[in-house]
Structure formats: structure tokens, C-alpha cells
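**Student:** structure for this input, please:
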Amino acid sequence: MAPFTPPAADAMRAKLLLAARDEFAAVGIGGARIERIAAASASNKAQIFHYFGSKEGLFDALFAQTVAETFDQVPLDPEDLAEYAGRLHDHFVERPWIPRLATWHRLERAGTTPLEAVVESQRAVVAEVERAQRAGVVPRSFRAPVLLGLVVHLAAFWSAGSPEFETSVPAVTPARRRQIVVDAVAGVVGG
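**Tutor:** Predicted structure coming up:
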């Protein structure tokens, strides 16, 4: 059977998003240049505006896709939130652009209308935590959205550190960093 070939429009959209990922992760929305994204994707500015409407629309589409892919690739295990955080930590280490995009999103998209696709992705995961709390699998020491936020932020702890912080922990190995995340989340959930 021949491999699936996406329609040309889907392939071009994917190329634009990939080029945008690298550009936005490096310099944010304000520093990103449509010309560089177009060149990196072997496309042109008109295609970007056709598919996404604006540079901000391109960033929003990329961020929403990144969040959805993260939740898909690292499925929540409400029965073991500590190990889920460890796997999420691994995901961020392997894909350093994700914490960078999240930082740019917080810095440059604060005060804008929340992205409905991101809200929906988070809503589904929060619902899983709520079900686990009702079943007695996860403690109710925090409301489900707060608990999920703590887990995600602890998973990203090492990815979000400043260069100055890094100088105080140079001997902490990658394996130890992961274990610190797992232990911290276990402490939060009381495990």
C-alpha cells in the first residue's frame, strides 16, 4: 500500500507551522519575521496570511497544535501523577521549543482572548483529574485545575530555569532532575 500523502494544502500548512515553531521559539512573536518563516518553509508571505491571517494567528495555531500534541503524546495517568510529570518532563527535555513557546505565549499573548482549542484540551485533562478525585484515586487537597497546573509546572521546572539558577545546580544530572520532578509531584499529591 502506498504511504498516505497529505493534500498539498495540509502539507504546506504543516511546513509553515514547522518553520514558525523554530522562529517563534527562538525570538518570540515580536522578533519573528514572516520573511524568515516563509523562506524556511519554501513558501511565501501570502501563504502565511492565507492560512493563518496574521503572524499572531500563525503563533496561536502553532501554540494550540503544540498543546494538543503534548496532551496526545503524553497521556495523563491520573493514578500516577508523579510518573506522568516525569514523562512530561522528558517530553519537554526532548522538545525544548515547547517551554520556550509557552513562555513567549505568556509574555506576548497575555490579555488576549484565550485560545479555545487550548482551553478545550485542558478542560478534557482537568475532567480526568476530577474523575480520579471523585473515585478517591487522587487527593482533593487542590481543585483539579490547580493540581494539574502544579503538575505541569513542576514537570517544566528545569526547562524554565534561568541561566543564573543553572549555575547553582550544575552537578544535578538529567536523571536526577527527572527524579526531583517525580518526587516533588509525589509530595504534592501525598504519595
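
**Student:** drop to CA atoms for contacts and neighbour counts, all remaining ones
**Tutor:** Fine.

**Student:** which parts of the protein are helices?
**Tutor:** With DSSP state H, the ranges of helices along the chain come out as 8-31, 34-40, 45-52, 55-73, 81-94, 97-108, 116-134, 144-155, 163-168, 174-189.

**Student:** any chance of CSV for these, columns mean neighbour count?
**Tutor:** Converted to CSV, the helices of the chain look like this (neighbours: other CA atoms under 10 Å):
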stretch, mean neighbour count
helix 8-31, 17
helix 34-40, 18
helix 45-52, 16
helix 55-73, 17
helix 81-94, 22
helix 97-108, 17
helix 116-134, 16
helix 144-155, 20
helix 163-168, 10
helix 174-189, 18
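
**Student:** for comparison, sequence B:
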Amino acid sequence: MARMTKAEQSAATKARLLDAAVEEFQEHGLAGGRVDRIAERAGVNKRLIYIYFGDKDGLFDAVIVRDVETMIDVVPITQDDLPGYAVSLYDYLEANPTVGRLLTWRNLERIKASDIEYDAYRRKVDAVAQAQATLAPGSTHAPADVLALILGLVQSWSQASPALRDLAGADDPARAGQRRHSLREAVSRLIT
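**Tutor:** Reported below is the predicted structural model:
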């Protein structure tokens, strides 16, 4: 078996640190996350966190950027089917609850968004504006407001109180299709 090059070793170590950081940050957030636990989970010296990412904040940002990039690739937005985008994003977040938790922590603990987040949201706002121009010419709703409402609808069940989730049967697989249909319908009405 061939030995890994230094570049391959470095990339593997960074990946292990990112994976360990995902677990730590989704459980404890940025403020509660500890570099000692991250390094231990990754099986490396904590000094490598500072070498590769600068500090804990840099590591947290790298985790968020990686997850946002993945989400953008897996769930692209188009102006042709915003209801379909909403359902796809809902499905992605249901299948990847860690991503939703990390983004919630990010929203709670970080004031400034990354450049990749700004770019992603610009594209999404543009897609909403194009959909409005086609489906609802003369709409008085700002595209950014409509996008915020769509994203709120997408995240409504994952952010709902445990009591509401229980009462509504949110974890019942038989209800998943109904929730997706309701989401598609609500977004359709929102943009027309």
C-alpha cells in the first residue's frame, strides 16, 4: 500500500477535523464547542486546528461553508419551480438534521455571514424575482421577503416545538407526504 503524500495527509487531517467539528458544534454550538474535544474526536493534536483553521471560529466557519456548499450543490434553486425547490430543501434538511442544527447555531452565534452565503442568497433572491416577474407581474412583495417566507415554511417543522411536533404527528412517516404537499401548495400561493 502506497504511503500518503504530505498533501494527502493534510487533506485527510482537515477532513477528520471538519467531521469532528460538525459533531461538536451541532451538539454544543460555537460558544460551547471545545477544541480539545474536537481534536480528541479527530484523533489529532489540537494545535492542528490552529494551524489549519486559525482558531475555533475559523473551524466553525469552515464547517458552515462546507455544509452550505454541499446544500447548494444538492438542492439548486431555479425560478422555474420554487415550490419544488422548497420541497427538495425540506427533504434535504429532514434527511440531514445536523445541517439544520448547525445553521441554527450559526444564526444564533454569528453576526456576519460568509461570502458564499451572500452569493447563495443573492442567487436565490434573483430566482424569486424572476419567478415573480413570470408568475406574478406587478407583485408588491420584495423578493427577499418572499424568500425568507419560503425558507421559514421549509424549516417550520424542524424548528417547531416538540409539543407541536408530537400533536401534529410530525415524526410519522405517513404524514411526510402531506407536509410536503402542504409546503408545495403554500409556496405556490406565495409566489402567485
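
**Student:** so after superposing, what's the score?
**Tutor:** Once superposed, the chains reach a TM-score of 0.85 (TM-score structural alignment, normalised by the length of the first structure), with 183 aligned residues with a CA RMSD of 2.1 Å.

**Student:** can I assume A136 of the second structure is in contact with R189?
**Tutor:** No. At 10.4 Å, A136 of the second structure does not count as touching R189 under the criterion of CA atoms under 8 Å.

**Student:** separation between R184 of the second structure and T104 of the second structure?
**Tutor:** The span separating R184 of the second structure from T104 of the second structure equals 23 Å under the rule CA to CA, to the nearest Å.

**Student:** swap in R179 of the second structure?
**Tutor:** Taken as CA to CA, the span from R179 of the second structure to T104 of the second structure is 21 Å.

**Student:** got it, and A15 of the second structure?
**Tutor:** Distance, A15 of the second structure to T104 of the second structure, using CA to CA: 22 Å.

**Student:** what of L89 of the second structure?
**Tutor:** Here the criterion is CA to CA. By it, L89 of the second structure lies 15 Å from T104 of the second structure.

**Student:** skipping adjacent residues, who's closest to E24 of the second structure in space?
**Tutor:** Closest residue to E24 of the second structure apart from its sequence neighbours, by CA to CA, 6 or more residues apart in numbering: G33 at 5.7 Å.

**Student:** tell me who's in contact with the closest residue to V67 of the first structure other than its chain neighbours.
**Tutor:** Nearest non-adjacent residue to V67 of the first structure, counting by CA to CA, 6+ apart: V118, 6.5 Å away. Residues near V118 of the first structure by CA atoms under 8 Å, 6 or more residues apart in numbering: A64, V67, A68.

**Student:** just send the residues you listed back as CSV, with distance to W97 of the first structure too.
**Tutor:** Formatted as CSV, the contacts of V118 of the first structure follow (distance: CA to CA, whole Å):
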residue, distance to W97 of the first structure
A64, 14
V67, 12
A68, 15
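
**Student:** show me which of those is closest to F142 of the first structure.
**Tutor:** Nearest to F142 of the first structure among these: V67, at 22.8 Å, using CA to CA.

**Student:** is that closest one in contact with V125, as I believe?
**Tutor:** No. V67 of the first structure lies out of contact with V125 (CA under 8 Å); the separation is 11.6 Å.

**Student:** what's the overlap in contacts for the two?
**Tutor:** By CA under 8 Å, 6+ apart, no residue touches both V67 of the first structure and V125.

**Student:** related to what we said a few turns ago, nearest to T113 of the first structure among the contacts of V118 of the first structure?
**Tutor:** Sorting those by how near they are to T113 of the first structure, with CA to CA, puts A64 at the top with 13.0 Å.

**Student:** please name the nearest non-neighbouring residue to that closest one.
**Tutor:** Excluding its sequence neighbours, the residue lying closest to A64 of the first structure (CA to CA, 6+ apart) is V118, at 5.4 Å.

**Student:** measure the residue nearest to E24 of the second structure to P83 of the second structure for me?
**Tutor:** Separation of G33 of the second structure from P83 of the second structure (CA to CA): 36 Å.

**Student:** can you pull the contacts of the residue nearest to E24 of the second structure?
**Tutor:** By CA under 8 Å, 6+ apart, the neighbours of G33 of the second structure are E24, F25, E27.

**Student:** got a list of what the closest residue to R100 of the first structure other than its chain neighbours touches?
**Tutor:** Distance criterion CA to CA, 6+ apart; nearest residue to R100 of the first structure, sequence neighbours excluded, is A25 at 5.4 Å. A25 of the first structure makes contact with W97, I98, R100, L101, W104, according to CA under 8 Å, 6+ apart.

**Student:** mind listing what the fourth one touches?
**Tutor:** Shown in contact with L101 of the first structure (CA under 8 Å, 6+ apart): R21, F24, A25, G28, F63.
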